[in-house]
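K.L.:
Predicted structure and sequence below. I'll ask about it afterward.
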Amino acid sequence: MEDDQKIARLLQLLFENHGYEVLIASTGEEGWRMYSTHNPALVILDLMLPGMDGFEVLEKIRSVDEEVGVVVLTARGEVENRIRGLKKGADDYIPKPFHLDELLTRVEAVARRVRKPELLKIGSMVFDVNSKILTFPDGSTVVLSERESSLLYHLFINAGRVVSREELLKEVWGDSEFISKNIVDVYIKYLRDKLKDHGKIVKTVRGIGYVLYA
């Protein structure tokens, strides 16, 4: 959703050239109607939209959908607006002016987070990403919170590889500028507490990060 037609056209060309299907809205009301009709996987949202502003659009989107990726792209680069946007549920915040390569890279990172397969398997362990349920070979299950599920997802798709705290912070929390790296350790502990009856599945590699073994 972008009211500057030149920027909107530039973004359309950029993302269409990289395989995305792009719809453009120039007002908040139009963007909300378009979102409600087409149910996109990812939204790039300008805060300074005429009529309904971007903050209101973001609130409406998050009131009905917690999974869709939302990247805020705006000239409002002040820290307070960045924090406000993130608190309202944006996955990333990119101030104007921006570099196209950086924008594409960060949008693709959000897109990877929202394009999750329904089931992941390692050995006889099955993780249902949508229901956030992990099923073990003996039939027992563990239900995870939204954040625990996202954290386990990234460990799952990197099974056997050590994933750094910085990478997990970026992939799960989206913006490391306002969040302490310690939050990763906190949620790893939450995961381990829930999985402790099934062995040490998530292991620490001191000074680097974490690795998942089935």
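P.N.:
All right, it came through fine.

K.L.:
drop to CA atoms for contacts and neighbour counts, all remaining ones
P.N.:
Fine.

K.L.:
show me the biggest strand of this protein in terms of residues.
P.N.:
Determined from DSSP state E, the single longest strand within the chain is strand 69-74.

K.L.:
Quick check: next helix or strand after that one?
P.N.:
helix 79-87 (DSSP states H and E).

K.L.:
Buried ones in that next one, by neighbour count?
P.N.:
R82, G85, L86 (16 or more other Cα atoms under 10 Å).

K.L.:
Include distance to E30 when you put the residues you listed into CSV, please.
P.N.:
Compiled in CSV, the buried residues of helix 79-87 are given as follows (distance: Cα to Cα, whole Å):
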residue, distance to E30
R82, 23
G85, 20
L86, 23
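
K.L.:
which one among those residues gets closest to E56?
P.N.:
G85 (10.2 Å; Cα to Cα).

K.L.:
next, the one to line up against it:
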Amino acid sequence: MKLLLAEDEKELSRAVETILTHTGYEVDVAFDGEEALALFYERAYDVIISDIMMPKLDGIELLENIRRQGDATPVLLLTAKAEIDDRVVGLEAGADDYLPKPFAMKELLARVQALARRVQGYSQPELKCGNVILQMDELRLTARNDVQLSLQEAALMRLLLLSSERPIKGRSIVEKLWADETEEDKVELYIAYLRDKLDSIGADIVIAEERDEDGTAFRLVKEE
């Protein structure tokens, strides 16, 4: 399984990377939040371990960016602060677990293994509708043939698949995926990308849209 470790304390980072690698995990390391976010955009991970206090982008901001993409990868937050308020902030931002420093490596491993089991046993690496399959772990869309998706295309496709045939308002998509965007033009752009890709793989579903005074909504329907 592949892990992302974001920790700016280099000695601690090396120690954690060593124990995780020795246990059998493949580990990518980042020393600040911006580097971690760049790796997240490039690759798919099974579990993310992130310190809260990091330069450039802190762990909460990193977590918020990850969740904003519609990504549900389990995140374990590390912090030197043990106050309840810090734990609440992390959990409210979407963290799956919380481990205050200093910690025993044995406890860190136990937490990571628990999150990894959750990924294997309870996550939905594949979502289906009609003849279309979305493989979130590989960011791949498959029907009669397949195509690679960007992370944001996959996040949007995931929202559409999870809602089945229930329409999703454009502004709701903005809130879930691009909370820093004020316009819905980006939704229209990515809907167009996905329509092209569904057509290219021979999908038997299409993205329909419904317009009213409250704006535009989108849903997946069987192609006529």
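P.N.:
Right, received. Where do you want to start? Keep in mind it's a predicted model, so treat the numbers as computed, not measured.

K.L.:
Superposed, what's their TM-score?
P.N.:
Overlay of the two chains. TM-score (TM-score structural alignment, normalised by the length of the first structure): 0.54; 126 aligned residues with a Cα RMSD of 2.4 Å.

K.L.:
rewinding a little: tell me what the longest strand of the first structure is packed against?
P.N.:
Applying 3 or more Cα pairs under 8 Å, 6 or more residues apart in numbering; DSSP states H and E, we find strand 69-74 of the first structure packed against strand 42-45, strand 92-95, helix 100-114.

K.L.:
Adding mean neighbour count and distance to D185 of the first structure, write the ones you listed out as JSON lines.
P.N.:
Shown next, in JSON lines, are these (neighbours: other Cα atoms under 10 Å; distance: least, Cα to Cα, whole Å):
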{"stretch": "strand 42-45", "mean neighbour count": "22", "distance to D185 of the first structure": "29"}
{"stretch": "strand 92-95", "mean neighbour count": "21", "distance to D185 of the first structure": "22"}
{"stretch": "helix 100-114", "mean neighbour count": "15", "distance to D185 of the first structure": "20"}
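
K.L.:
Would you mind putting those into CSV with distance to E2 of the first structure alongside?
P.N.:
Below are those laid out as CSV (distance: least, Cα to Cα, whole Å):
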stretch, distance to E2 of the first structure
strand 42-45, 7
strand 92-95, 13
helix 100-114, 15
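
K.L.:
So for E78 of the first structure, which of these sits nearest?
P.N.:
strand 92-95 (8.8 Å).

K.L.:
counterpart of the closest one in the second structure, which residues?
P.N.:
Using TM-score structural alignment, strand 92-95 of the first structure lines up with residues 97-100 of the second structure.

K.L.:
before we move on, back to that, can you check which part of the second structure the longest strand of the first structure sits on?
P.N.:
The alignment of strand 69-74 of the first structure onto the second structure (TM-score structural alignment) spans residues 74-79.

K.L.:
Run through who's touching that stretch.
P.N.:
With Cα atoms under 8 Å, 6 or more residues apart in numbering as the contact definition, stretch 74-79 of the second structure has outside contacts at 46-53, 59, 63, 90, 94-101, 111-112, 115, 119.

K.L.:
Quick check: the gap between the residue nearest the centre of the second structure and V47 of the second structure.
P.N.:
In the second structure, the residue lying closest to the centroid (Cα atoms, centre = their mean) is D71, at 1.9 Å. D71 of the second structure is 11 Å from V47 of the second structure, where distance means Cα to Cα, to the nearest Å.

K.L.:
For the first structure, which segments count as helices?
P.N.:
With helices called from DSSP state H, the first structure shows them at 5-16, 28-38, 54-64, 79-87, 100-114, 146-156, 165-168, 182-195.

K.L.:
Tell me the mean distance between the second one and the second structure once they are aligned.
P.N.:
Mean deviation of helix 28-38 of the first structure relative to the second structure after superposition (mean Cα distance after the TM-score superposition for the first structure): 0.6 Å.
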